[in-house]
Structure formats: structure tokens, C-alpha cells
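> please find the sequence and the predicted model below.
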Amino acid sequence: MVLFLLYVKAELENVASVKLRREANLCFDVKNPLSDFEVREKVVLNSSETLDQEENAREPPHHFSLKWEGSKKSSILTILDEKEAKTALKKKKGVKVPSSYDIDDSGNWGAILAVECRGLEPTAFFPMGDDFVIESKGGSMFTEDVELGEGDWADYDEENDEPVSMSEIEFKWEAA
């Protein structure tokens, strides 16, 4: 299996951290690594639910499966939690374990998700709304209406009397 990391890059104002919800619905494109034209666009899956498998299935539990035309085996994608990502990245020197995008990452690329893939590659990520949780520098949590798909997000931290925002938001996938 090949490990892919989802990276985010943004300018943060009064934002301490940005995290993907564990139970979020995620949307992305995948492609067949053996073909430039076989693509599945805007695949949606829930990061907390694995697919039902037959009792004698050979594949480990996974979140997404498809069979490319002419292929005998299913291609699968598994979303890794922080512990699984740490184990998978153990031998990769200098690669940060995906967790949250923090204020120290502002303006730079930071990994927020790890997936293991067999027979497919993620190529694009599409925020769908309410798939992120944002914490302000003052400790306030923003859990609703966090829509990052437009390239920027802003709100107001009433408890700390300050604006919070993310701008110039970008996402990319890279093989680890």
C-alpha cells in the first residue's frame, strides 16, 4: 500500500488550530495510477465508517473500494487515525505525523490527514462544509458553518472580542 498525505496551506488570523472532524464526510477525486484517463470524481465517504466486508475477505477494513475496468482486484483506500499514521510514517525521516494545522504552520504546508491506498491515488480534495473544527487563540471552538471551500473563512470570537480567519486556503495530496 502507498501512503498519501493531505496537506493544507493558509494564512491564519487568531486561529490556534484547524482539525478535520473524525466523523466528517470527505470528498475527493481518485485516479488509477496505471492510467491517465481513469478517474472517479468527487467520491464522498465518511471517515469514521468502514465498508461492510464479507466474512472471509482478504482486505483489511477500509473506507472506500472500487474496481477499475479490466482489474481483477478491488482498489481500496483506508483513512488512518493519528496512531496508525505515526506507525506508517515511522521509517519516513522528517515527515510530520498528520494531525492539526496550527498557528505555527500559517503560510506553510501542513499535513492534516493520512490515507493508505492500494490501486488508486487521491488527486484532489473538496471541503464540503462542517468537515473542520477551528479553535481560536483564545480557546473558542468553531464547529458549525466552517466552510473552507471558497478559499477563505472568517468569524468572530465573542468570548475574546477578536476576529478569526483563514485566507488563501489551498489543499494538495502528496505521496509520503
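Good, I have the coordinates. Since the structure is predicted, the reported quantities are computational estimates derived from the model, not experimental observations.

> okay, CA-based contacts and neighbour counts for the rest of this
Will do.

> report the contact partners of the residue most central in space within the chain.
Centre of the chain computed as the mean C-alpha position; nearest residue by C-alpha atoms, centre = their mean is residue 113, 4.1 Å away. Under the criterion of C-alpha atoms under 8 Å, 6 or more residues apart in numbering, the neighbours of residue 113 are 5-7, 20, 79-80, 98-99.

> quick one: which of those is nearest residue 126?
Using C-alpha to C-alpha, the shortest approach to residue 126 within the contacts of residue 113 belongs to residue 6, at 11.2 Å.

> part of a strand, is that closest one?
Yes - assignment of residue 6 by DSSP: H, G, I helix; E, B strand; the rest coil places it within a strand.

> so what's it up against?
Under the criterion of C-alpha under 8 Å, 6+ apart, the contact partners of residue 6 comprise 111-114, 171-174.

> list of residues touching the longest strand seen in the chain?
Taking residue count as the measure and DSSP state E as the definition, the longest strand of the chain comes out as strand 162-175. Contacts with strand 162-175, where a contact means C-alpha under 8 Å, 6+ apart, come from 2-15, 122-125, 136, 148, 151-157.

> included below, for side-by-side comparison, is a second structure:
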Amino acid sequence: MVLFVLYVKADLENIEKIEAPPLHRWCLDLKEPTGDERRQGVWVSEEEELEVSGSRGTAHFLMKWPGAKKESQLTVVRDIKKLTRAIGAEDSGKFVPFVGFDCRGLEPYGWSPEDGYKVTAAGETSVFEDVNLSEDWADYDEEGDQSVGVYGVEYKFGITKVK
């Protein structure tokens, strides 16, 4: 299986980890691999299980490009052993393989980090739910008596083969 892996980098201030909770909604920009068609701001959710036409399989997102004979599909793949993981305190300023997308007939080229992320303060003293990472985010951890923040979020996509 060929996966498109979303790598995320951010500068962290007193942050233990950043995660996308189960059933997270991903906002992606998609393109047709063999043409010029593009779709921006497409929401993909692990909560949706769609039947793939002519197959026994399912996907989290289906679409048909103009003139295409078959549906294109995307499936969110989490917890790929020894690859994808949450962003940890030691990852500040480094790209981390955050999540994978199994794609057929489409390719992700953009990601909007919007809201829905879970941020845990250093020392695991506080957990901040539904954090929007589209801009720099800062708050105060009263339990840990420390300021916390996620700054300069950047991303890139990489391709990897998984058995």
C-alpha cells in the first residue's frame, strides 16, 4: 500500500503532546494525479464509512473527477507502526509523521489545521480540547502554573510504502 503521510512541524512551549482525537475531521486540498482538476477545503472524517462501488471495501471519502470512469477514494490510516504518531515535546521544530492517507485516484496536496486537536500541557497537568491550529495558539495552564503554546505550524506530504 502506498500512503501519503502528513508531516507536521511546530514550535512548542510547555507542551507534552498534540494529537488528533479519534473520528477527527481533516480539511484537505486534493488533486487529480493525471490531470489539472483540484478540490480545496474537502472535509474527510474517519466517522464516515462509505461503500466503494464494485468492491467489498470501504473508504472515508469518495469522489468522481469529471470524465473519470471510477470513483477516487481516500482512507485515513492512523497508528502505522513505527511511522505515524502524536507530536511530542521532543519534536519541537521537527517534522513528525502525524497521519497517513491511503489514496486511489487522488492526491492530497494541502492541509488546513482548523480545529479539533487535543493539546496536553507539559507534565500532563492540563488537557486543552478542540484547539484550532490554523494560527498560533497560546493559553495558560493553571494546574501547571505555566504558559503553553503552539507556534508556526508547518506541514508537508511524503509518500511511503507500507506492507
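Received, thanks. Everything quoted here is computed from the prediction, not taken from an experiment.

> let me see the TM-score of these two.
Put the two chains on top of each other and the TM-score (TM-score structural alignment, normalised by the length of the second structure) is 0.91; 159 aligned residues with a C-alpha RMSD of 1.6 Å.

> rewinding a little: residue in the second structure matching the residue nearest to the centre of the first structure?
Structural correspondence for residue 113 of the first structure with respect to the second structure (TM-score structural alignment): residue 99.

> by how much does the helix or strand hosting its match deviate from the first structure on average?
Counting by DSSP states H and E, the secondary-structure element that holds residue 99 of the second structure is strand 96-104. If you overlay the two and look at strand 96-104 of the second structure, the average distance to its match in the first structure is 0.7 Å (mean C-alpha distance after the TM-score superposition for the first structure).

> immediately after that strand, which helix or strand?
From strand 96-104 of the second structure onward toward the C-terminus, using DSSP H and E, the following helix or strand is strand 107-112.

> so which bit of the second structure is the longest strand of the first structure matched to?
The alignment of strand 162-175 of the first structure onto the second structure (TM-score structural alignment) covers residues 146-159.

> what's the average distance of that stretch to the first structure?
Taking mean C-alpha distance after the TM-score superposition for the first structure, the mean distance separating stretch 146-159 of the second structure from the aligned residues in the first structure is 1.1 Å.

> buried ones in that stretch?
Taking 16 or more other C-alpha atoms under 10 Å as the neighbour-count basis, stretch 146-159 of the second structure is seen to contain the buried residues 148-151, 153-157.

> would you mind measuring from the closest residue to residue 155 of the first structure other than its chain neighbours to residue 157 of the first structure?
Once its chain neighbours are removed from consideration, residue 155 of the first structure has its nearest residue in residue 164; the separation is 5.4 Å (C-alpha to C-alpha, 6 or more residues apart in numbering). Counting by C-alpha to C-alpha, to the nearest Å, the separation of residue 164 of the first structure from residue 157 of the first structure is 7 Å.

> quickly list what's touching both of the two.
Going by C-alpha under 8 Å, 6+ apart, residues that sit against residue 164 of the first structure and also against residue 157 are residue 136.

> before I go, just wanted to say thanks for your time.
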